[in-house]
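# 3D model of this:
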Amino acid sequence: MHFKSWQVLFLLFGLITITLGFVTFFFLPNNPMSSRLRVEEKLRIIERVRGNQTGTESKQFKWHQFKEVILDIKTWLLSLIVITTNVPNGAVSSFSSIITQNMHIVHGALEGDANVTIALPLLYSWVTANFAGHTKKVTMNAIVLMSFCIGNIIGPKTFQARDAPHYIPAKVTIVAFMSVGILLTLALDMLYHMENKKRDRAGEIDMPHNYEFMGLSDEENRNFRYC
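Prediction:
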């Protein structure tokens, strides 16, 4: 069987991904307590949770946390940010050669300078830091993943054959979606800032001993502060 060069690349990186997936499944622990670390190292890692107050892993699905994340405006602002920043990603990934045509610039250099993809890890970091409670966090991770897929589905659809050869509507759409994403990011950051100010005015709330490890959500734990 003869493979084309691009097929070989897909097979190579696909095989590496599958191999790493198996390695991760069998060797990466689900939580610090199931790791091969020494007891004092495990305790040191767990103690870090006390500082960020994001909670520890729990197998219990808490419906009130699920409802909380669904009804939280910050959830859907973040979802829209992921969608709007990944519409350009889906478009550029599929049609970068068309976008950079006649620009007289090395394609890799342009993509490295104007990468839209890099926003996703930063958004995942925002989820990790600002969504406490295991059920709430995993639900938000699922919403972010679906939002990522939606954005990357919409992106390529902006390039229509009737708009050839310059595809101006698609390029305008990319800029518009990215601009909206920036505005939504500023709005979400402002909401986090306002909520922190509100909690600061209320002062430290008395909580049960070791409440940091009780899997409370960021709404339940009023001592939680957003990043």
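
# Only C-alpha atoms from now on, for both contacts and neighbour counts.
Fine.

# count of residues packed around residue 111?
Per other Cα atoms under 10 Å, the neighbour tally for residue 111 reads 15.

# In which helix or strand does it reside?
helix 107-113 (DSSP states H and E).

# which residues of the chain fall in helices?
Per DSSP state H, the chain carries helices over the ranges 5-27, 39-52, 63-70, 73-99, 107-113, 119-130, 134-157, 168-202.

# Can you point out the buried residues in the fifth one?
Taking 16 or more other Cα atoms under 10 Å as the neighbour-count basis, helix 107-113 is seen to contain no buried residue.

# would you list the helices of the chain in JSON lines and tack on distance to residue 217?
JSON lines is the format used below for the helices of the chain (distance: least, Cα to Cα, whole Å):
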{"stretch": "helix 5-27", "distance to residue 217": "28"}
{"stretch": "helix 39-52", "distance to residue 217": "12"}
{"stretch": "helix 63-70", "distance to residue 217": "7"}
{"stretch": "helix 73-99", "distance to residue 217": "13"}
{"stretch": "helix 107-113", "distance to residue 217": "37"}
{"stretch": "helix 119-130", "distance to residue 217": "10"}
{"stretch": "helix 134-157", "distance to residue 217": "7"}
{"stretch": "helix 168-202", "distance to residue 217": "15"}
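
# one more to put side by side:
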Amino acid sequence: MGKSSAELSISSTNSTPINDSNSDSYDVALNFLKTHAKNINVEEQQNYELDVNNQRKKPKALLRKLDIYILPFMCAVYFLQYLDKSLLNYAAVMGIKKHLVGNQFANLGTIFYASYIFGEPFISYLLQRFPLSKVLSTCIVLWGIVLAAHSACHTYASLMIVRVLLGILESASAVSLISIGTMYYTKSEQAERIGYWAIQSGMGLIAGGLLSFAFQYVHTTGFESWQILFLVLGCITVVFGIFVWLYLPDNVTNAWFLTDEEKTIVIENVRSNQTGVENKIFKKHQIKELLFHDKFTWLLVFTTIVSQMITGALGTFSVSVTATFGFNNKISSLLQLPTGTIVIICILASTHLVSRYGNLTLVHASMYVPSIIGAVLLIIDSKVKISNLIGLYLTCSGSSAITMIYTWNSVNTAGYTKKVYRNAMTLISFSIASLIGPQLFQAYSYPRYMPAKITILVTQICAIPLSLLIGYLSKKENEKRDRLAQEEGQKDQVENIEFLDLTDIENKNFRYLY
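Got it, this is the predicted structure:
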């Protein structure tokens, strides 16, 4: 899949030169290489190790530098995004439900994801057309303001309004992080870094449980504990959004902490991804290809919806379900801490395995097995509290599998417009699943919620063959391209083809990671 070190130089004597007349449609990395970069010493590059995907490893000092300056932003964005949206879950045992009746609490969980779906295409367009960090930071500041505004809401109608606005603004988070990862890291590095920022969902669960427990002891005149929690977290989010505006670069070429030489090394290092860095030209033909000519598109959409209904279900109702096991409200909040720990373990283990050994498909499929076992234990509904808790905790593995879908999108999609909108479609699919999830827990089925538990079991079982099918199709496509390359023999390669913003279908040198 990767190129040799000699092929990683900026130009090649056996390459067909590109036509500069249409240079505006090329990747920003190519324009940087033309105006700033000198060829990297190929002799020195030959000493570099290759990773499991046959891609050249970065110098350790440079990789460490990227992890110091870029990765903390990614982790913090996802942490706050997950914590902020899930505060409603914790508010359930902090008094917010007394303002609601019937299925209104479930509807608040659903409307967030409905608005997320609505906002995703528009936010994705803004992220491509304008500087990524500026769009992301603006969204963060605004969702912090909206989060703080929750504290002023006392009616179902007002809560619905702020949940709608929060969903639209938070739709910028994950799609931005996947795009950022492809700018700085190779495929193997991306898998591991996606794991690092994705585990912040687990950290969010832990922090949310602790904050919910702590704030239940906070009482002031005129403010309930849940209102104070929303207000404090909203202010923290606003401050962080301003920090992102000031310090997160838009892409590699304007990364303030890198020298021109280091920028060149990073660009050359991600060259073998065949996915480019960034392009601000919106290309309709890439959208058309994504929707109508890519065999993976709708299969990934369906897989995401089926596999992640569990996330929407338990993301809104895990505290409420824990309370049905016989625990009081404060203990139910604290019992979410192991949930966060398990999510962290599942994500770190799976992404580390993919980064070190590959086998994305097998790792992905295996993540649903513990979740199936957990769903069975919940359906059995033992009177033993620990048995129910173990069942609930095991379902975290299937919920964590969204990380593998993020990874597939990141490493297997080329063409900047296509990549942005594939990520958007995945987030929309995830939101559809999360929209459906809370509706599984209808008031009439309390306290056992048996229809929800059965649905979780069935969907987790179906996710396994779907993930295996994606891997099988990826393998067959690679074999087809290998045969085609052998039949055509050696031909002149277009110079810098990796940065011409071609899609994975257009660029026959592209190979899928499976």
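
# Overlay them and tell me the TM-score.
In this superposition the chains share a TM-score of 0.89, using TM-score structural alignment, normalised by the length of structure 1; 227 aligned residues with a Cα RMSD of 2.2 Å.

# one step back: out of the helices of structure 1, deepest packed?
Among these, helix 73-99 has the highest mean neighbour count (mean count of other Cα atoms under 10 Å), at a mean of 21.

# That helix vs structure 2, mean deviation?
Compared with structure 2 after fitting, helix 73-99 of structure 1 deviates on average by 1.7 Å (mean Cα distance after the TM-score superposition for structure 1).

# Next, the angle from that helix to helix 63-70.
Helix 73-99 of structure 1 runs at 50 degrees relative to helix 63-70, counting by axes from the mean of the first three to the mean of the last three Cα atoms, to 10 degrees.

# and helix 73-99 of structure 1, what does it pack onto?
For helix 73-99 of structure 1, the packing partners by 3 or more Cα pairs under 8 Å, 6 or more residues apart in numbering; DSSP states H and E come out as helix 119-130, helix 134-157, helix 168-202.

# could you dump these to JSON lines with distance to residue 38 of structure 1?
As requested, the helices and strands packed on helix 73-99 of structure 1 are exported to JSON lines (distance: least, Cα to Cα, whole Å):
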{"stretch": "helix 119-130", "distance to residue 38 of structure 1": "25"}
{"stretch": "helix 134-157", "distance to residue 38 of structure 1": "25"}
{"stretch": "helix 168-202", "distance to residue 38 of structure 1": "37"}
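
# Ok, which of the ones you listed comes nearest residue 25 of structure 1?
Closest of the helices and strands packed on helix 73-99 of structure 1 to residue 25 of structure 1 is helix 134-157, at 18.0 Å (criterion: Cα to Cα).

# Give me the mean deviation of the closest one from structure 2.
Mean for helix 134-157 of structure 1 is 0.9 Å (mean Cα distance after the TM-score superposition for structure 1).

# how distant is that helix from the center of its chain?
The chain centroid and the centroid of helix 134-157 of structure 1 are separated by 8 Å under Cα atoms, centre = their mean, to the nearest Å.

# same thing with stretch 107-116 of structure 2?
18 Å.

# same check, this time on stretch 207-217 of structure 1
Relative to its parent chain, stretch 207-217 of structure 1 has a centroid offset of 25 Å by Cα atoms, centre = their mean.

# and if you look at stretch 314-334 of structure 2?
Worked out by Cα atoms, centre = their mean, stretch 314-334 of structure 2 lies 26 Å from the chain centre.

# which residues touch that stretch?
Contacts with stretch 314-334 of structure 2, where a contact means Cα atoms under 8 Å, 6 or more residues apart in numbering, come from 86, 88-90, 92-94, 106, 109, 209-210, 212-213, 216, 335-336, 383, 385, 388-389, 437-438, 441, 447-448.

# Quick one: end-to-end distance for that stretch.
15 Å (Cα to Cα, to the nearest Å).

# go on, stretch 56-76 of structure 1?
24 Å.

# repeat for stretch 30-47 of structure 1
Termini of stretch 30-47 of structure 1 sit 17 Å apart (Cα to Cα).

# What residue in structure 1 is paired with residue 287 of structure 2?
When structure 1 is aligned by TM-score structural alignment, residue 287 of structure 2 is paired with residue 66.

# Then residue 115 of structure 2?
Residue 115 of structure 2 maps onto nothing in structure 1, by TM-score structural alignment.

# Check whether residue 115 of structure 2 really touches residue 168, as I assumed.
Yes - between residue 115 of structure 2 and residue 168 there is a contact under Cα atoms under 8 Å: 5.3 Å.

# before we move on, back to that, looking at the helices of structure 1, which is closest to residue 209 of structure 1?
Closest among the helices of structure 1, using Cα to Cα: helix 39-52, at 11.2 Å.

# just checking, what packs against the closest one?
Using 3+ Cα pairs under 8 Å, 6+ apart: helix 39-52 of structure 1 touches no other helix or strand.

# and the residue nearest the centre of structure 1, how far is that from residue 82 of structure 1?
Per Cα atoms, centre = their mean, the C-alpha nearest to the average position across structure 1 is that of residue 124, at 2.8 Å. If you measure residue 124 of structure 1 against residue 82 of structure 1 using Cα to Cα, the figure is 10 Å.
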